[in-house]
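Engineer: what shape does this take:
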Amino acid sequence: MSRNAPPVAARSAIALAGFPVVAGLQLAAVLLLLWTILSVLPGAVALRAGVPLSIATVGALGYETWRALHTRRRTPAGVAVTRGQAPKLWELIDGAAAAAGVRPPDGVTVVADATAALGERTRVLGLIGGRRDLYLGLPLLQALPPARLRAVVAHELAHGSPKLGRWAPLAYRGRVAVGRTAPRISRRNPAGAVLRAYAGFYRRMDAPFSRAQELAADRIAADHAGVADAVAALRDMPALAGMQRLFHAEYVGPGWQAGYVPDDVFGGLLRVLAARPVEMSMLRATEPEPSGPWDTHPPLAERVAALTPRPSPASSDTASAPSSDTASDAAPASASEEPSASEDVSGEPPSSEAADEEKPAEPDEELVPDLPALGRALQAVAFPPRGRTVVSWDECLSFARTTEMEREAEAALAAISRASDAAVPDAAHLLTLVADGRLRAAAGAVFPDTSPEEITARIVDLLGLMLALAALRGGVARWRHSWTGAAEVVAVDGANLNLAELAAAAADPETTEAVRTYLTENGFDLAARADQRASARARVLGGLVNLSADGTRTDLLITDLGLLLVPGLPRGRGVEAKRRLTRIAADGVPAGAEPPVEPDSDQEARRFVPFADVAGVTVLPGRRKGWVLGLRDGGNLSLRPALDADELPGGWAAWDEAVIFLAGTR
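Structural biologist: Okay, the predicted model is just below:
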């Protein structure tokens, strides 16, 4: 960069200021075009039509521009922690703020995700600053040593450090605000095309500064907490986030969908972290995927290399403190170099010894007194039951696994019932089909073009599933859970059950009745139906707002079990409709019996269409594609997007997958 060129932070700030300029020019261009058209009209006509037409056109475009650039402030659910409640934690934060050269945040909120972020209530796309709050994930307080947490906090606060340049705080605020706003600009917004194009230009202009700023913030964190802890924190953060995703997918999510919530969510996360060190180590060694096009973080390997220069005499000359003028000068010269395979990336260079001597001493007590109590308070706001039953972890996991088996069994028995033209609600009826030879024929109809060996394997699997449910319902079996692997069905005394052998014997018509007798004598409840529990919830995959269902304005939730149709709101209330559908999805879609509804609630008019009741789907051609679902009772359900149709995140993708599934299995 030449001496006369403006600093990259200043260029980023100038590009940020271009947003209102571009918006104003767009309005001016539309107004100029309108006046040009009016100028060729007769004077009386132009006078009568000009004022209302100008107000309507420019007013509408101005409103849409405001909507496009309006930054929605969404505060994460969390628990505020004051200085009096956690003085040691605030002492750590104050030290990190001093190291970054910024004032401490105005507040600290503990949130559920394994993340750390500095949120600022900015205005005008970050051009005007405001209150600053630090959001710290409870998993970080649970799992990270204080030194690594110190590095994490210092990095976040350093984003707004004047050490990175006079314009750096403004440029960073703008980057965050634009990154939050630009992806939300609707493609149906008439003012959106120009603003989205300028957002892409701004992102390219800002990229060099953002990359250098992240590396400089890493260096500030390393100078404050030590290189070893800063590097370890860089690896720990994405690994903790990955472990938390695994924890929610394997433990919390199934129980949540089944209608249950554990009484100590964050305690369960600690157990998973303690029981799965191998997975944690693998995640620490894995390069995390970018979170999106607006992610400012360089690759992890590059960040680690920038903090651990090669152990050679030349490398010590290249490491320098961040410049106070430009963010690009703040990045060490070795930032683009890859460390060698034999290099100890967790060790500190010789030049960091003095910094280590000045590193604050480790706290002699926990940063947050009574962290389990904080976890329970956070669970109340981050995981509100909303009609679910709060139970122990063992009960939650047991109910979740049983509900999953019930769903699988119910779907399989429904298919067998249709193929055999006979009701098959339980294991007893299924064994009857096996004994008279009809189950193999029904399975062949459900799975055409399948070899006899595969048909036998599928029959054995289904029988094993039904026998496990019969054992659980009969009280002769229970779940044995593990924080390291899959749960298994065992006898009540913990002994292994030979369900696979019993299922294989039951699949043979010659021994089916003997197996039935054995199961009945040993307490298996073969008549237990594979019905859903009343509290079970279907898993929501996506949502669509403002569709036409049989000519009626309707919102739609796509779940793993079917479609929930919700009466739509009038035109002009699209934002409210999206918020309402998001709330319904968060509350959960009951998979069994409907719960009582409040008087005058739109829930009375909601309609759930199970996928099992759909006989086929037809795609209607046209610019606005439509669909007709043929139902097994002979009726039809016609769906078509309205002109103002919108989606919850991933809504159209979930709908396309549902249509493909229905078309391919019917």
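Engineer: could you use CA atoms for every contact and neighbour count after this?
Structural biologist: Fine.
Engineer: now the lengthiest strand in the chain, how far from the chain's geometric center?
Structural biologist: Identified as the longest strand of the chain according to DSSP state E is strand 636-647. Relative to its parent chain, strand 636-647 has a centroid offset of 25 Å by CA atoms, centre = their mean, to the nearest Å.
Engineer: before we move on, what about stretch 212-228?
Structural biologist: 28 Å.
Engineer: packing partners of the helix or strand just after the longest strand of the chain?
Structural biologist: Moving toward the C-terminus from strand 636-647, the next helix or strand (DSSP states H and E) is helix 651-665. Here helix 651-665 is seen to pack against strand 540-549, strand 552-559, strand 614-620 when contacts are counted using 3 or more CA pairs under 8 Å, 6 or more residues apart in numbering; DSSP states H and E.
Engineer: I'd like to know which elements the second one is packed against.
Structural biologist: To tie it back to what came earlier, the one meant is strand 552-559. Secondary-structure packing of strand 552-559 (3+ CA pairs under 8 Å, 6+ apart): strand 540-549, strand 562-567, helix 574-587, helix 651-665.
Engineer: could you rerun that using 6 Å?
Structural biologist: strand 540-549, strand 562-567 (3 or more CA pairs under 6 Å, 6 or more residues apart in numbering; DSSP states H and E).
Engineer: the structure of the following sequence is requested for comparison with the preceding one:
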Amino acid sequence: MVATQQTAGLSTSGRAVQAVALLLGFYLLAAAIVLGLLGLDLALYLGSDHLRPALFKIWALTAVVIYPVLRVVFLTRRPKGGESGGLLVGRAEQPALWARVDRLAERTGVRGPAEIRLTAEVNAAVREDTRLLGLIPGKRHLEIGVPLLIGLTEAELDAVLAHEFGHYSNQDVRLAGITVAGRTAIVHTIGTLHERADRQQAEDAAELRAEAEDRLARGKQPKDRSAGDGGVQRVLARLFTRYARLYFRVSESVGRRQEYAADRAAAEIAGRDATASALRKIPTLVAAQNFYLGAYATLGWDAGLLPAPGQVYGGFAKLLADPGRRAELAAMGLALPEREADPYDSHPPIAQRVAAIEALPADGRGTEGAGPALDVLHEPERTLAELEAVTLVPEAATKRRVDWPELVAESHLAHAREAAQPILRALTGSGLPGTVDALLDAVDRGEGRQLAERLPRSAAATAATGRAAREFLRPALRAGTARLVVLALAESGLARWELSWSAAPALVLPEGMAETFDAALDAVVADTPDTAPLRSLLVAAGLAPVAG
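Structural biologist: Model prediction:
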């Protein structure tokens, strides 16, 4: 046992030395460029019997190279890792969550966090405010994404938290202070150099354009010249990028070993099956939340609408509770994609991590803690509403909060109005009212093609003539007619969109209309147009004709 601990300690120290050496190497590379150029300048000066004009040119070139190295690498302030976003929750506000975290920290044998923050991401993370390149410990922080609380069971949440505490027990968070510092320095330097090079390239291009315009104004042909690619700053960025590849490959290989060790710690604390299940779920939760935010939570953003307080994030639970969605996500979890490990990624492929956990001996704890993890929160709806207040963009405060059925109905009505704009503009541009009756009357008068020609068309449709032109115009007029009819029905309260958590919101037409609607639209755009079937459907639905 003593030998094992010593080996682990030596391994940790070795990794720390390696990370420090690579971080110092980054600065040494920059210093070598500066000192090497200065040394070359000095050698040229000492080898010359007097100050030649060529020396001044060489020194000027040296300054052009040295300045961005000194400016960007050594003198530019880098953003410090400050307070994370999210909702800070104290022991009084969330006693059950804190009790769970304390218990897991004790079982893992580590000092627990000083603060817990809830975030909106599908992620959990630990962070420690270390000093002296991570060698002196400090205040610990734990971040828990509420989508994990919504999508995981209590046992799976324990596995995720035990994984994070496993990093503490391996002193990984201290090492992270070293590796993250190096990563931040290198990424910042490369990004700044590229940014300066882009700016220089844009300025060169602007000068060339101005010069070309001036020559054209004087009746001369512009010179055949192109802007450079950013000069010496681009060259330096590429040089540091080469070093970055080495640094990331070495430092992230350390990260992968840390992940496997933290997974094993999670399996010991929370159980093999719960740990494997949590690993399988996390990628599917990422995909599901991205879909949910786009298709549901922000559905009414452009219409000035948001779900009721607490439901921007809380509605994710409704999606996951749908039987069809559950089956879909379960299938995704069973079919984890196989891919080769990225040498620059600190996390091994999820399939490899799951395989490593499932290869462990069964421990008989597969069914423990099957309740939803969200139950650990006190007053979850209020807590989620508070999280929205601190994480949503300021513009969210201007949105009207509505329940889900109203959100779907009003959002799709707004979309329907937007979709009908081309046909409405075609009607009003022809001097006609923007109504279904005006459209059908125009078709009866043989003016359907003229209306269709006012609708947006592709280049091929615009260039077509004769029969081909009519065939291009037919679907455009049909689609415009359908959109105008749906809008008229919806604005009259005769059609609506219904919420579904297993599929896209469905348009519900008046009773008996759906079966013959397509055929009636086809008749409107036939070679011999006939608007009677569509007019009859609209009257039967209760949409009274509008006088033109």
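Engineer: overlay them and tell me the TM-score.
Structural biologist: Superposed pair, TM-score by TM-score structural alignment, normalised by the length of structure 2: 0.73. Supporting alignment: 478 aligned residues with a CA RMSD of 4.5 Å.
Engineer: which of the helices and strands packed on strand 552-559 of structure 1 sits closest to L430 of structure 1?
Structural biologist: Taking CA to CA, strand 562-567 is the member of those nearest to L430 of structure 1, at 25.1 Å.
Engineer: where does the residue most central in space within structure 2 sit, in terms of helix or strand?
Structural biologist: Note on structure 2: the residue nearest the mean C-alpha position is N290, at 7.6 Å, using CA atoms, centre = their mean. Remark: N290 of structure 2 resides in helix 272-292, with elements defined by DSSP H and E.
Engineer: in structure 1, what range does that helix match?
Structural biologist: Using TM-score structural alignment, helix 272-292 of structure 2 lines up with residues 227-247 of structure 1.
Engineer: for structure 1, longest helix please?
Structural biologist: The single longest helix within structure 1, with elements called by DSSP state H, is helix 192-225.
Engineer: A105 of structure 2 versus Y260 of structure 2, what's the distance?
Structural biologist: Distance from Y260 of structure 2 to A105 of structure 2, counting by CA to CA, to the nearest Å: 19 Å.
Engineer: against which helices or strands is the helix holding N290 of structure 2 packed?
Structural biologist: helix 154-169.
Engineer: what about the helix it packs on, how far off from structure 1?
Structural biologist: The superposed helix 154-169 of structure 2 is, by mean CA distance after the TM-score superposition for structure 1, a mean 1.7 Å from where its aligned residues fall in structure 1.
Engineer: the helix or strand that that helix is followed by to helix 154-169, inter-axis angle?
Structural biologist: Going down the chain from helix 154-169 of structure 2, the next helix or strand is helix 172-217, by DSSP H and E. Computed with axes from the mean of the first three to the mean of the last three CA atoms, to 10 degrees, the direction of helix 172-217 of structure 2 lies at 90 degrees from that of helix 154-169.
Engineer: just how off-centre is helix 172-217 of structure 2 within its chain?
Structural biologist: 23 Å.
Engineer: same check on stretch 405-419 of structure 1?
Structural biologist: For stretch 405-419 of structure 1, the distance to the chain centre is 30 Å (CA atoms, centre = their mean).
Engineer: before we move on, what about stretch 329-344 of structure 2?
Structural biologist: With CA atoms, centre = their mean, you get 19 Å for stretch 329-344 of structure 2.
Engineer: now stretch 15-31 of structure 1
Structural biologist: Remark: stretch 15-31 of structure 1 is offset 34 Å from the chain centroid, using CA atoms, centre = their mean.
Engineer: check the fit of that stretch onto structure 2 and give the mean distance.
Structural biologist: So stretch 15-31 of structure 1 averages 3.2 Å relative to structure 2 (mean CA distance after the TM-score superposition for structure 1).
Engineer: now do the buried residues in that stretch.
Structural biologist: A15, L16, A17, F19, P20, A23, Q26, L27, L31 (16 or more other CA atoms under 10 Å).
Engineer: same question, stretch 121-138 of structure 1
Structural biologist: For stretch 121-138 of structure 1, using 16+ other CA under 10 Å, the buried residues are 121-122, 124-127, 129, 132-138.
Engineer: closest one to L563 of structure 1 out of the residues you listed, please.
Structural biologist: Using CA to CA, those come closest to L563 of structure 1 at G137, 34.4 Å.
Engineer: okay, the closest one and L467 of structure 1: tell me how far apart.
Structural biologist: On the measure of CA to CA, G137 of structure 1 and L467 of structure 1 end up 43 Å apart.
Engineer: now swap in R438 of structure 1 and tell me
Structural biologist: Note on R438 of structure 1: its distance to L467 of structure 1, by CA to CA, is 19 Å.
Engineer: these two: which has the busier surroundings?
Structural biologist: L467 (24 against 16; other CA atoms under 10 Å).
Engineer: before we move on, back to that, so of the helices and strands packed on strand 552-559 of structure 1, which one's packed in deepest?
Structural biologist: strand 540-549 (a mean of 24; mean count of other CA atoms under 10 Å).
Engineer: matching residues in structure 2 for that strand?
Structural biologist: Using TM-score structural alignment, strand 540-549 of structure 1 lines up with nothing in structure 2.
Engineer: could you give the angle of that strand to strand 636-647?
Structural biologist: 110 degrees.
Engineer: strand 540-549 of structure 1 packs against which elements?
Structural biologist: strand 552-559, strand 636-647, helix 651-665.
Engineer: which of these is buried the deepest?
Structural biologist: Of these, the one with the most neighbours on average (mean count of other CA under 10 Å) is strand 552-559, at a mean of 24.
Engineer: could you tell me the end-to-end distance of stretch 70-88 of structure 1?
Structural biologist: 38 Å.
Engineer: okay, buried residues for it please.
Structural biologist: Neighbour counts over stretch 70-88 of structure 1 (16+ other CA under 10 Å) mark H70, T71, A77, G78, V79, A80, V81, K88 as buried.
Engineer: out of the residues you listed, list just those in strands.
Structural biologist: Those of the buried residues of stretch 70-88 of structure 1 lying in strands (DSSP E): G78, V79, A80.
Engineer: how about L87 of structure 2, what's its partner in structure 1?
Structural biologist: Match for L87 of structure 2 (TM-score structural alignment): V79.
Engineer: does that match really touch V108, like I thought?
Structural biologist: No. Contact criterion CA atoms under 6 Å: V79 of structure 1 and V108 do not qualify, at 8.5 Å.
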